[in-house]
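*Asks:* sequence and predicted structure are below.
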Amino acid sequence: MTSTDLHDGWTLRLERGEAPATIAGRDVPATVPGTVHTDLLDADLIDDPYLDANETSLRWAWDVDWRYRRSLTLEPAAPDERVDLVCEGLDTVAALDLGDRRLGSTANMHRSYRFDLRPEADGVARDLTVTFASATRYAEELSDRIGARPGANSATTAPFPFVRKMACSFGWDWGPDLRTAGIWRPVRLHRWRVARLAEVRPLVDLRPDGTGTAEVHVRVERSGLGTAGPLHLAAAVAGVEVTATLAAGAESAVLTLEVPDVAPWWPVGYGAPSLHAFSLTLSDGDGDAAELDRVDRRLGFRRVELDTSADEHGSGFVLAVNGRPVLVKGANWIPDDHLLTRLTRERVARRQDQALAANVNLLRVWGGGVYESRDFYESADERGLLVWQDFLLACGAYAEDDPIRSEIAAEARENIARLSPHPSLVIWNGGNENLWGHEDWGWKEKLGGLTWGEHYARVLLPALVAELDPTRPYSDNSPSTPHRAPEQIHPNDPDHGTHHQWEVWNRVDYRAYRADVPRFCSEFGFQGPPTSRTIADHVHAADGGPLADAPDPRNDPVWLVHQKAQDGNGKLDRGMAPHLGVPTDWEDWLWAGALNQARALRHAIDHYRSWWPRTAGAILWQLNDCWPVTSWSLIDSLERPKPAWYAVRRSFAPRLLTFVERDGALAVALAGDSDSVWRTELALRRESLAGDVVASATVGVEVAPRSVTVVPVPADVAALTDTSREVVTASADGLVEVHAAVEDVDLALDPAALSASVTATDDGYEVHLRAASLVRDVTLLADRVLRDAVVDDALLTLPAGATATLRVRTSESIDPEDLLRRDVLRSANDLRRPLP
């Protein structure tokens, strides 16, 4: 058996449609895996679509066809040998030809294809061509034939539900509309004889007695060339080996391995994510013959359960691993680059490490993207990072007619089998906001009885999971209610199952997060701009100059290309107004937008955590960006954390101290997410902004492992007499929180209260801070002066007299005083004054 990559020697050429004169009629060197856009970029034939307004100049690419071509010579095959062309990913509507023979056609980006090339295995050179038709044209034609379906009002009007292509390739409210095409995953020549391992699907469990089990489902494909005799299988993991024989003509078998006292796989924060080498070999006859095929990977032994039982509050949604309920501290994951083929294992690992550093323990792979690469899931396995996997149906009505129905079934089968060996994968989800959309977004009237995808969510996908991966739970949709909930329960009811909170951001102030106590909030979020350096490098004003020098940067047409949300800047302004005011200065506005995003997320997460286990998890929208854009992300597309990342790190920390309201009175919640008891003294003070103590109390607190303790604030401490000049502070074990009865716009913060100095260190700088009176949310926007700056903390609130040090790591050198500039060292206090 040999497997040879066919990644060299490709050229790309426009096949049909209108393109710029510099592209039409030209052969362009093609990189495989790759896309048309990346090849044209490499050849300097298009401008960077992420820069300025270049995205809008590539509209022509939606409607054209492309042809990839290379020469292929196949040496003659042995009598019992197969010669296959294996395409792991084609984006999307493609026809494949070898010489004058049509090998086949495809219309699904999310599955692989295999073509028999034996007729051409004769030593003659032929052209292998892959012709990609416009996915837009294909989708529009199918929509016209089977009937148009509605989509999300806030996403896109493009016909993405009619082609099995990454939905956000058609644009989203955080992403560009590029509609890529190309050979986006590896393509290879596979020569094999007798039989091959077509599918190896280990179903892994951990029994209560500590025994790990792996039920290995094997499907083989025989060459069909006079080789239908018996086959030998041997499986091994963690020192345990089993064998099996497939009788002549048989094509499937199940091998069961049991490993007593196995080291289990645990999610981060609960134990080590132990992985064990697993192998499966296939050989001819009784096992003494040469090996025909082999699979090597790593398995993690663990058990996953989902408790959706009813209680006095509704229907829960509690994820448990190895019998232990897990507080889900999650983030939604979108493709980390819109041009997917530029992603590397190293970049994915960096992003997952940033998630873990923010105390995130679960990533939800959102249903408008792709089934991620093996790199993504192996990296998560190694880190103990949980993965929630959506099936790829998002924010639209999906017809249940063929060819869509059969394509969805085929891609689901393949990806369930492909991903099921990964211990990090803990739940399958039937799609994003489809059930909710049908109820609330006016679909029923528009559909007029047409199918819209309910069958996928409630019948097809759960049946496939039950058949192929019964070790994991399945949820119909996000949001959705458990099946056992009464049918009349709305799919987005916060008291049942999963909930999306998008009234905040779209219509109401972020204080409304605390109006509900959802059982599990799988989407919520608030926008903020990317970091200043990312803006400066990628977004210039319409006149070509710096955006900061434009007469009205917020309404500059180039800036608006990088703000995809409907009325996004208006919502940012309305979100800031009651809390920070709406600055007129551009740099102040950017800082206020970033700060308000951070505060909104903390307001939500602290509330959700304070209600554990009634609220069993929160998955914020979103971890990452796919291009430079104002969005809901914690990390921008240049891998720079926003202030919101630091806010989430604090709110998802193993120990959380936060002010809450219980029974109409002020209280402090202490939340512990570890296996140890948290014993502490909680110091409560009512004090002036200048630090004068009016009333105080100290309370001994014991927080049991993985639990929350709520402590009422004594009435004399909580009773602020001058709300503009007094606050309540709470401190315990180095954690400090400040409660004000009014927002910053009505709080008499001193804009000159912070003093600072800076010293150089071996790997950067230290900025030393001191507060003369209360200073809120001190943040060092070091990327403004240091391109590679990494700051250890942000959003520090310093009561009067407090000191702190911010550490900056960088490879660059500057005048240290630049770190003390007013546009670099920021706080909520200085939003009360204009920058010079």
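*Replies:* Happy to help now that I have it. Residues are numbered from 1 along each chain as shown.
*Asks:* could you use CA atoms for every contact and neighbour count after this?
*Replies:* Fine.
*Asks:* show me where the stretch 601-750 of the chain has its helices.
*Replies:* Assigned by DSSP state H, counting those that start in this stretch, the stretch 601-750 of the chain shows helices spanning 643-651, 715-718.
*Asks:* make JSON lines out of the ones you listed and add distance to residue 454.
*Replies:* Putting the helices of the stretch 601-750 of the chain into JSON lines (distance: least, Cα to Cα, whole Å) gives the following:
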{"stretch": "helix 643-651", "distance to residue 454": "35"}
{"stretch": "helix 715-718", "distance to residue 454": "51"}
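*Asks:* out of the ones you listed, which comes closest to residue 661?
*Replies:* Closest to residue 661 of the helices of the stretch 601-750 of the chain is helix 715-718 (Cα to Cα; 11.3 Å).
*Asks:* helices or strands up against the closest one?
*Replies:* strand 678-688, strand 693-703 (3 or more Cα pairs under 8 Å, 6 or more residues apart in numbering; DSSP states H and E).
*Asks:* before we go on, here's another structure to hold up against the first:
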Amino acid sequence: MKDVTQLTDGWCLRHGEDVLEARVPGCVHTDLLAAQAIPDPYLGRNEADVAWVGRRAWTYVRHLDHDSAHERTDLVFEGLDTAASLTLAGRPLGTTRNMHRTYRFDVTGRTGELQVRFASAYDEAAAVRAVTGERPNVYPEPSQYIRKMACNFGWDWGPTLVTAGIWRPVRLEHWSTARLAEVRPLVTVADGTGRVEVRLRVERTARGSGRTLRARAEVAGVRTEAELSGDEAVLRLNVPAPSLWWPRGYGDQPLYDLDITLDDDTGPLDTWRRRIGFRTIGIDRSADEHGTAFTLIVNGVRVFARGVNWIPDDAFPARVTPQRYRTRLSQAAEANVDLVRVWGGGIYEDHAFYDACDELGLMVWQDFLFACSAYPEEKPLRGEVEAEARDNVVRLMPHPSLVLWNGNNENLWGFRDWDWEAPLDGDSWGEGYYLGLLPRIVAELDPTRPYTAGSPWSGSWDHHPNDPAHGTHHSWEVWNRQDYAEYRASVPRFVAEFGWQAPPALATLRRALPGEDLAPDSPGMLHHQKAEDGNGKLNRGVARHLPLPEDDFDRWHYLTQLVQARAVAEGIEHWRSHWPVCAGTIVWQLNDCWPVASWSAIDGDGRPKPLHHELRRVYADRLLTLRPEAGGLVLAVINQAATPWRTSVVLRRMGADGTTTGEAVVEVAAEPRSVARFAVPTALTPDERSAKEFLVADAWESHRSPGDEGPGDLRALHFPVPDKEFGYPRPVYDVIVEPVPGQGDRVDVVVSARTLVRDLLLQPDRLDPAAACDSGRQTLLPGERTRIRVSGCGPVTADAVKAALFCVDVV
């Protein structure tokens, strides 16, 4: 039976005469940090002070000694970042030039000093560029010339920290006769039967050549076996009536152990185990009267995808533990997300990421790793791209959460719109990968899943790549140039990227910028704002609706976080109300890789922004929204649940002073997975330029009813004019703090409104850096009361809570 020895300990890092203890998996930066040889690049402006690290060569060293009775010993690296030459006892072992591949070296009978010498990624990229010639890039860094995590070279939300190192586990595998070299389970469901077709390939030793082997497979109590006279075999298992894997909100996520055993007449030689799930996945890309659809279909059910984009959770990915994956993805699930897109400028994530998605019911849209650049298709990159794609398709395909392979991020769009064609002058730029190589690999290795050439992509060159009427669309004109109300101007078939920026939590800023007098344009704040004209766009976004504060950082911080939540909600509510024409939204972005002003819902220290709470509301199965349309105001009743929704909606036309000037109860019904639309009666619709009236729609899911102390379980609001033009009264509210019995670290904050209180928001980290609360922004009418549960803060006073509470105040 194969033996495995993990090589975690005993490594050191050399640079010149300096020798440091090295941690594997890890990277040069984390080793230097552990040795206190560099400052933390996440703090202040230290990022610039450590730039030299990425421009130097580094060597990892370990003594390799092994004694095994097996015929063969392999040294296996699951990840080397990136351009490395390896020697053992002074003799060459091999070279690498791809961060995203697994490497295997035969070290049978060889011992001695193992050296892994990493060249600077900049030097490697320069060498490749000298062969291929120049290619356009959105950023002034050479990420397209090296198969490495592109955002290591900086992005509009990320630092420039160019890493090197043994970033994934390394091990010795001792084996005899044969081993399982590749296992590809093709899992489908047909006529109620789960079908598993296991395609496997073995590698043999010289002694094992020609020997008859047996491969056995078992899943859900069903077994089969086959003899191998060659190096490949196919095993087929039929599982009667398996429980189906569903996205969260649609059903359960049953997982089955699939076990593969390779043996001969001496006994077991190798084993392989993964968890699989039975489900079908497809995409409706048919033409219709609206253009070209892009609708996910899971187990025959058409799904409106409630998604978020995922970036690497740390600029140093080896620091992301399975528990950290679980925490971050649980935060996505708590926000009613059901799809996570792994963006193409990062990495193919660890199995722990996909395991968590399998269990949480989070569908995974997986980009191949190409982003915002023209990529050469010549050698040496072409061979690396093919090997990388084959490696990762096989590695990830057992996971039922994986529902889509995507060729690239924005490169097809970039070719058409970003002035690439003239400088390319006929040179390759990646099209051959996205429309040729990658779809062939997916069709060959993983035909059970759909492939799309890019995001955005209209399906063919017959339409503009980012045409909202065809396929997937990225909506960035709004953030870059327009008011968020402009989301209402179109109904894309599938919005794969859109978003709005905001700063991180105050506690995150204080940790990241120690001792700084915080201001929107203070030195550290500007360094942790990587977007082009980021603060200008933040300020214009606020100023279109609310007075932009001067010399009041706390209020600026609140307003920018508020506008982020409002902007994303505006887009999602509009697009969800147009289901099934629009079939999904993927917010940019869920997470951050360091403390930064960005589009994230969870900041770099893991703290939820108000956007996270807003996603939980707008991605809920049931949602009310008031939509101003050409024919008048519309109440959209969105029901993504599996059961019909019949409820009473109370519509109230109200004055700014809290008086009710009109009221009606509308009985509404929405069938499962549908949207019902109702015209708001003219008598209840405020004048489109009214600065004194607004409309409230409330529905009660629980036993509460109109007249109770708080707002409806579901509430929608329509204000005809921007806040700065509306006649708000000065907000007045009372605050009391109630301890939660038996839970000393939790309190209830009870806020009672005496006036209209718009977008009340508690920032819990102002009470304690560890504190969190259970709700985001809320609007209270006069006489209403809300209860906010705060955890992790311990006893606090009402005055402290008041200092952490904000609301719209334009008087």
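*Replies:* Thanks, I have the structure now. Please read all numbers here as calculations on a predicted model, not as lab measurements.
*Asks:* hang on, the earlier thing: for residue 758 of the first structure, which of the helices and strands packed on helix 715-718 of the first structure is the nearest?
*Replies:* strand 678-688 (28.6 Å).
*Asks:* Provide the aligned range in the second structure for the closest one.
*Replies:* Counting by TM-score structural alignment, strand 678-688 of the first structure lines up with residues 645-655 of the second structure.
*Asks:* with the first structure overlaid, how far apart is that stretch on average?
*Replies:* Once the two models are superposed, stretch 645-655 of the second structure sits on average 0.9 Å from its counterpart in the first structure (mean Cα distance after the TM-score superposition for the first structure).
*Asks:* give me the contact list for that stretch.
*Replies:* 639, 660-672, 684-686, 692-701, 706 (Cα atoms under 8 Å, 6 or more residues apart in numbering).
*Asks:* what residue is smack in the middle of the first structure?
*Replies:* residue 333 (0.5 Å; Cα atoms, centre = their mean).
*Asks:* what is the equivalent residue in the second structure for that residue?
*Replies:* In the second structure, the residue matched to residue 333 of the first structure (TM-score structural alignment) is residue 310.
*Asks:* was I right to think that match contacts residue 340?
*Replies:* Yes - counting by Cα atoms under 8 Å, residue 310 of the second structure touches residue 340, with 6.4 Å between them.
*Asks:* what's the spacing between the residue mapped onto residue 687 of the second structure from the first structure and residue 729 of the first structure?
*Replies:* Using TM-score structural alignment as the criterion, residue 687 of the second structure maps onto residue 720 of the first structure. According to Cα to Cα, to the nearest Å, residue 720 of the first structure stands 12 Å off from residue 729 of the first structure.
*Asks:* same check, this time on residue 235 of the first structure
*Replies:* Going from residue 235 of the first structure to residue 729 of the first structure by Cα to Cα gives 60 Å.
*Asks:* in the stretch 151-300 of the second structure, which spans are helices?
*Replies:* For the stretch 151-300 of the second structure, no helices are identified by DSSP H, counting those that start in this stretch.
*Asks:* report how many residues lie close to the nearest residue to the residue nearest to the centre of the first structure once chain neighbours are set aside.
*Replies:* Excluding the flanking residues, the one nearest residue 333 of the first structure by Cα to Cα, 6 or more residues apart in numbering is residue 365, at 5.0 Å. Residue 365 of the first structure has 23 neighbouring residues, counting by other Cα atoms under 10 Å.
*Asks:* so what's the aligned partner of residue 365 of the first structure in the second structure up against?
*Replies:* Aligning on TM-score structural alignment places residue 365 of the first structure opposite residue 342 in the second structure. For residue 342 of the second structure, the contacting residues are 309, 310, 311, 348, 364, 365, 366, 367, by Cα under 8 Å, 6+ apart.
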